[in-house]
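Peer 1: sequence and predicted structure are below.
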Amino acid sequence: MSAISTIRNLGPATEAAFARAGVTTARELHALGPDAAYAKLLEVGERPHFIAYYALVMGLQGRPWNDCRGAEKDALRTRFDAICAAARPAPQSELERMLDMIGVVPKRDPM
């Protein structure tokens, strides 16, 4: 089985992050697809980073990371934002929701 770092754009740091998420081979990563795989990274505490997300998407397509532009990049940003929003836990109480609304609870940066 091929290592994750054999996929274009993905190096040892990404491979280590996916290992923490339980994904250890290129085949597993391809089977999951970029959105589910990226969600697994967020589940284990990786900080959201848009460039890392679209580098993953491009890599799984066999394309260089900087090949993503224009409308395609905009569509990927929409998908990335949705993945991040789904990974963010819902407020536990009405008080926490209100504190979040007025900005007292630090918001996670989606980038």
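Peer 2: Yes, it's here.

Peer 1: CA atoms for contacts and neighbours, from now on please.
Peer 2: Fine.

Peer 1: which residue ranges of this structure form helices?
Peer 2: Shown for the chain, the helices assigned by DSSP state H span residues 12-20, 26-32, 34-43, 50-60, 70-87, 94-101.

Peer 1: please compare the first structure with the one that follows:
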Amino acid sequence: MATPVSSIRNLGPAFEAACTAAGINSAEELRALGPDDAYAKLLRAGTKPHFIGYYVLVMGLQNRPWNDCNGVEKAKPRARFDAIKASAFDQDLNAFERMMDQIGVRPTS
């Protein structure tokens, strides 16, 4: 029997619903994908990118509290998030549009 995504630390029903919409139907599938591939899949399925959502996933898959990482350690997931977002979400945006999104200037749809 498959284990629910929400059984993973930090991940609740809303994250589980997003995973289901992206075709990730169990905690086992999520762990097998790993945080980067899973988050890219979520973005391609329509989840709006947000660093905290990715960060919570990374920490949950390490069975750590979502706020357990600081400073230098947090820079690595941030760089990975930016790369995932650029490849799975922003690929059709030009450099100017990406910059506007980064600083929160462009309206959301």
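Peer 2: Received, thanks. Since the structure is predicted, the reported quantities are computational estimates derived from the model, not experimental observations.

Peer 1: could I get the TM-score for this pair?
Peer 2: Once the chains are laid over each other, their TM-score by TM-score structural alignment, normalised by the length of structure 2 reads 0.84; 102 aligned residues with a Cα RMSD of 2.2 Å.

Peer 1: tell me which of the helices of structure 1 lies nearest to Ile4 of structure 1.
Peer 2: With respect to Ile4 of structure 1, and counting by Cα to Cα, the nearest of these is helix 26-32 at 4.4 Å.

Peer 1: sorry, back to before: export the helices of structure 1 to a markdown table and tack on mean neighbour count and distance to Thr6 of structure 1?
Peer 2: Conversion of these to a markdown table gives the following (neighbours: other Cα atoms under 10 Å; distance: least, Cα to Cα, whole Å):
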| stretch | mean neighbour count | distance to Thr6 of structure 1 |
| --- | --- | --- |
| helix 12-20 | 16 | 9 |
| helix 26-32 | 15 | 7 |
| helix 34-43 | 19 | 16 |
| helix 50-60 | 20 | 10 |
| helix 70-87 | 14 | 23 |
| helix 94-101 | 12 | 41 |
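
Peer 1: the residue in structure 1 sticking out farthest from the centre and Met101 of structure 1, how far apart?
Peer 2: Note on structure 1: the largest C-alpha distance from the chain mean falls to Leu95, namely 29.2 Å (Cα atoms, centre = their mean). Remark: distance between Leu95 of structure 1 and Met101 of structure 1 (Cα to Cα, to the nearest Å) = 10 Å.

Peer 1: over to Asn9 of structure 1?
Peer 2: For Asn9 of structure 1, the distance to Met101 of structure 1 (Cα to Cα) stands at 37 Å.

Peer 1: cool, Ala71 of structure 1 as well?
Peer 2: Using Cα to Cα, Ala71 of structure 1 is found at 31 Å from Met101 of structure 1.

Peer 1: repeat for Leu10 of structure 1
Peer 2: For Leu10 of structure 1, the distance to Met101 of structure 1 equals 37 Å [Cα to Cα].
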